[in-house]
Structure formats: structure tokens, C-alpha cells
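model this:
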Amino acid sequence: MIKELSFLEKVNQYPKTTYIYHTKIEERLAMHSHNKHQLTYVEGGVAYLKTNDNSYFLPARHYVWIPAGMEHFIELKTPISIIRNIYIPTHILNSNEFYSKMGIYPASNLIMEMILFTENWSENIFKKEKSKYQYIKTLGTIIAEISKNPLPVVLPTTTNERLSPILKHIHLHLDQPLLLKEVAQLFGFSSRSLSRLFRDTLDISFLQYVKLTRIIRSMEKLLQTEMSISEIAYVSGYNSPATFSNTFYNLVKLRPVDFRKINREISE
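Reported below is the predicted structural model:
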């Protein structure tokens, strides 16, 4: 009896092929890596890219580039329409520094059309399939040329036993005031020791972590609900819609209303 290969075994089976995989079924993978670069676009739903150190929000109309060898997994927070994956062998791309760094980038119309064009291609693309092989090389070249500004919202993660319950508390109470002194007291820390724990473990401050978590929560609401900007501001922990809008702009370089409009318009 021939053993059926697992999904990851299929990706790595032929080191010199591009592996194409468009699916409506979520592959529930643990933390893993593979010997090919990964280009992934998630249609519909809310997704996160998890690495050993960080959690990256993957909003609508954005794709993620994962360099070969990087440990990761994609966590889906809501039902999705389809996941589009292209696994590209490292040797067919040039030495552009872009390929060695993980990043989440806006998907232009050109990139979206090029990804969609591969929808009916099945699994491995060998070099002898000259037109398809060249197409993938061209896709990789174009992505490196036009993808200049990765999404800057990155949330550090940790398995630190002292800090993990505090991070969970923050996520569960974003719509409430989250003050360093009060959270520290709740978990038996001084303000100074908790502040140091955040710095030493996550390399950001308590306030920065709360701000990033609130912005990511607001991005989810902007893309997944019909709530008004004011309502989203309040459930994300902001007392003022103007403060929320300014904070969002400083991080994302778009106003919340524009972020919602752009992502929804292009995704429809």
C-alpha cells in the first residue's frame, strides 16, 4: 500500500518545483517550516500569521510573504472563503533582499490577478512546463519590485508563564481602562516590575502592547462588522473617536474609514 503524503510532505516532495494550493479547507498545521518561500492570500475572514516571536494581523486585500525556513502557522479567527498558497523554490528567484524577510503587504490589482490566474493549476509546477515556470518567476519579480511598505502592526507573543495571563487579561478587557498600576496590582506586581517584564520579554512597553492590541481589534471590527467608527472606537477602548482615528493613522497610515473602504471595495 502506498502511503499518502501529508500536506507538508507534498509541499517539500520536489525541491525544485513550485507547489500551488488553493483550498476552501483549512489545513490545521502546528508551527512548521518548509524549504520553499510561501505566498499566501486569505479571502474572507480574519487571519493571523503566528511565528515564534510575533503575531501578525492579516487583513483583507493583503498577502503575506514567508521566507523559506521560517517557522510559522496561520491561524484563522473566522470562517474563510478560500486560502490561496503558492510555494516557490528559492533557486528560481534572484538575490533580492525582499525574499529573505517576512512581510504583509497590500495586494494590488496586478498581484491579485496574477495569484488568481493560478487557481486552476494543480500542485507541482515543473521546469519543463516552461510557460507556467516563467510565470511564477515573473510573479516573484513583480512582488519584490512593487511591495515596498509592509503592514506595520505586529503584536509580540510569548510563552512566559508570568506574562501570558496578563496578556490574556488585556485581550479580554480592551473595552475597559487598562492602566499599568491597576493591572500590576491585580496580578501581584509593582508598576515598575511589570513594566520591566514587558520590556525584557516583549521588547515593548505595557502601553505600546495595549495600543497595538486595540488597533488590531479595531481592524477586525472594521472589516468584519457594520459598526460605526465611533462604536468601534469605544469597543476598542478609546473614549474619543478622534483619538482612535489619530492613533490608527499613526500606525497604519490610513484613517479607519479609509482602511475599511479600501479593503472592502477591492475585495468585493
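
going forward, measure contacts between C-alpha atoms and count neighbours the same way
Noted.

what sits against the residue positioned nearest the centre of the chain?
Centroid-nearest residue in the chain: residue 58, 3.3 Å away (criterion: CA atoms, centre = their mean). For residue 58, the contact set (CA atoms under 8 Å, 6 or more residues apart in numbering) comprises 46, 47, 48, 49, 64, 104.

let's compare: structure for the following, please.
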Amino acid sequence: MRNVHATRADALPGAIVATANEYPVHHRVARHRHRRSQLLYAATGIMIVGTEAGRWIVPPERAVWVPAGMDHEVKSLVHVSTRSLYVDPAVDPALPVDCRVIAISPLMRELLLETADLPLPYARGSRADSIFSLLVHEIVRAPVLPLDIPMPADARIAARCRAYLRRPSPHETIDDWCRDLDLSRRTFTRRFRAETGLSFAGWCRQAAIFAALPRLAAGAAITPLAFDLGYDSASAFTTMFKRVVGVPPSRYLAQSPPSA
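Next comes the predicted model:
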């Protein structure tokens, strides 16, 4: 099923359905929800998925899992080619119940690219049924990637987080935030970790990744980007990026567009 609007996916028949869509640069899919869980895969391009709980960045060859019933919106930062898999949660109780970005193995990639032309509805025991069943198994075992930026429930801390996301800087300290929010360091640290699941330093590193990836996708050079984000050198930024993502920024978005 190609070029099916996200809000129409719920009308498609079956416990598992798949769609393929192309989104132009800066396209926005307004906030919506699905009765099935959604695996949204970026075959090419880069997207940001937003929910009340936080934001997830989806670079090429990665996918975001959005549980059934969760309100979310999608924005493409460059032209994006997607595959979506919609899965009834009853299909497998081991499926994730939280939003997450996952790594896509070579096997998953080929299976997801194949789904766009599978018939709907499909017969039990058919080739389509086997492909979808194998994909469910692969989703359950897929590694989770640190590409989310959780937002705290506390309104004042969340506002401070949003301001930081607009212009992240490694030179801001936890004491700066505590002073701005009129909170003791102990209270702030306890509340921040409880509401985001991350330390303050870990959250700030994630924020820098969020600021950097769209610009890297647009072709920004690493050295001026590092300085603009407040790093003293390109090597310092590269070290931070590799610590969080696992590869240096020069390699991270060097993906060849797959043929579909």
C-alpha cells in the first residue's frame, strides 16, 4: 500500500498492515493516533517524532516504535522515504509498550522494503503472513538506540528544557539551572532523573545530538557546527557524538539510499 495518509491507516484490514510514503522536506503530519502500534522506518532521510512524553529523532536506516493509542506527530527534516508497519498489540505480548528508536538489521531492512507491495488482506500461511510474522520477531529483539529526548512532567523544568533545546550549550551547568528554577541541587537532581530517566549531563548530551543531526543531514560541516553548539573543538564534539551514538558524525549519516 503506497501513499496512504497516516490517519487512514486504521481503516486498512488485518492485524498487521504496511504502507509506504514519501514526504517532502519540512513536511508535517499533524498529531494523531492509531489503534495499532506503528513501526515507522526511515529508508532515507531524517524525521522527528513528537509526543507528550518527549521527542525521538529517526535518522536513515532506523525506525521509531509508537505504541497503540499514543498521540504523536511527525516532521521530515529532509525528503524522507518511509515504510510503516501497523501491528495489533495482541499479535505478540512481547512487543514494546513504550516509544523507542530501534536499530534496523539488514534482514529487517529488506523485509520492510518488501512490505509495500504485499497484498491486503493476506491469507494465513501465505508469503505475506510469513514476512509480517518474521518482522514482529525482529521488532521484539531489535536494539534500542539513545535517540530520544524525554521531557519532564514538571512544567517549569520542562519550559527550561525547551529553551535549552532551542540553543543547547555544553557550558551550561546544573547549578545554572538550579539557580534559574530556584531549586536546590539535590531536589533538582532527584526530580530531573525521576521524570526523564536520565541524568542532567546525559539529557544535555541528547539535546546536542538533536540539534546536530538535522544540520548534519543538511550537509553542515562538523567544525563550524561544533563551535556553534558551544564545543571548544570539533574533536570534543565528535567524542561526545560517538559516545552517545556509537559512531562519529562523519559516518553516521553517510548512508546510500536503498533501492525499493
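
rewinding a little: in helices, which of the contacts of residue 58 of the first structure appear?
In this view, the contacts of residue 58 of the first structure have no member that belongs to helices under DSSP state H.

of all those, which comes closest to residue 33 of the first structure?
The closest of the contacts of residue 58 of the first structure to residue 33 of the first structure turns out to be residue 49 (CA to CA; 12.8 Å).

from residue 81 of the second structure, how far out is residue 161 of the second structure?
Here the distance between residue 161 of the second structure and residue 81 of the second structure works out to 30 Å (CA to CA, to the nearest Å).

from what I see, residue 238 of the first structure and residue 245 are in contact.
No. Taking contact to mean CA atoms under 8 Å, the distance of 9.6 Å between residue 238 of the first structure and residue 245 leaves them out of contact.

neighbour count: these two, which is higher?
When neighbours are counted by other CA atoms under 10 Å, residue 238 of the first structure and residue 245 differ, and residue 238 comes out ahead with 22 against 19.

name the nearest residue to the residue mapped onto the more buried one from the second structure, ignoring sequence neighbours.
Residue correspondence to the second structure (TM-score structural alignment): residue 238 of the first structure is matched to residue 231. Using CA to CA, 6 or more residues apart in numbering and skipping residues adjacent in sequence, the residue nearest residue 231 of the second structure is residue 237, 6.0 Å away.

that neighbour sits in which helix or strand?
Remark: residue 237 of the second structure resides in helix 234-245, with elements defined by DSSP states H and E.

ok, average deviation of the helix or strand following that helix from the first structure?
Downstream of helix 234-245 of the second structure, the next assigned helix or strand under DSSP H and E is helix 249-252. With mean CA distance after the TM-score superposition for the first structure, helix 249-252 of the second structure departs from the first structure by a mean of 2.2 Å once superposed.

which residue range of the first structure does helix 249-252 of the second structure align onto?
Taking TM-score structural alignment as the measure, the first structure aligns residues 256-259 with helix 249-252 of the second structure.

can you give the contact residues for that stretch?
When contacts are taken as CA under 8 Å, 6+ apart, the neighbours of stretch 256-259 of the first structure outside the stretch itself are 219, 222, 229, 245, 248, 249.

closest one of the residues you listed to residue 182 of the first structure?
Proximity of those to residue 182 of the first structure was ranked by CA to CA; the top entry is residue 248 with 25.0 Å.

ok, the closest one - contacts?
With contact taken as CA under 8 Å, 6+ apart, residue 248 of the first structure is in contact with 215, 254, 255, 256.

where's it relative to residue 260 of the first structure, distance?
As it turns out, when the distance is counted by CA to CA, residue 248 of the first structure lies 12 Å from residue 260 of the first structure.

same deal with residue 126 of the first structure?
Taking CA to CA, one finds residue 126 of the first structure at 40 Å from residue 260 of the first structure.

compare those two (neighbour count), which wins?
Neighbours were tallied for residue 126 of the first structure and for residue 260 using other CA under 10 Å; the higher tally belongs to residue 260 (19 against 14).

lovely, talk soon.
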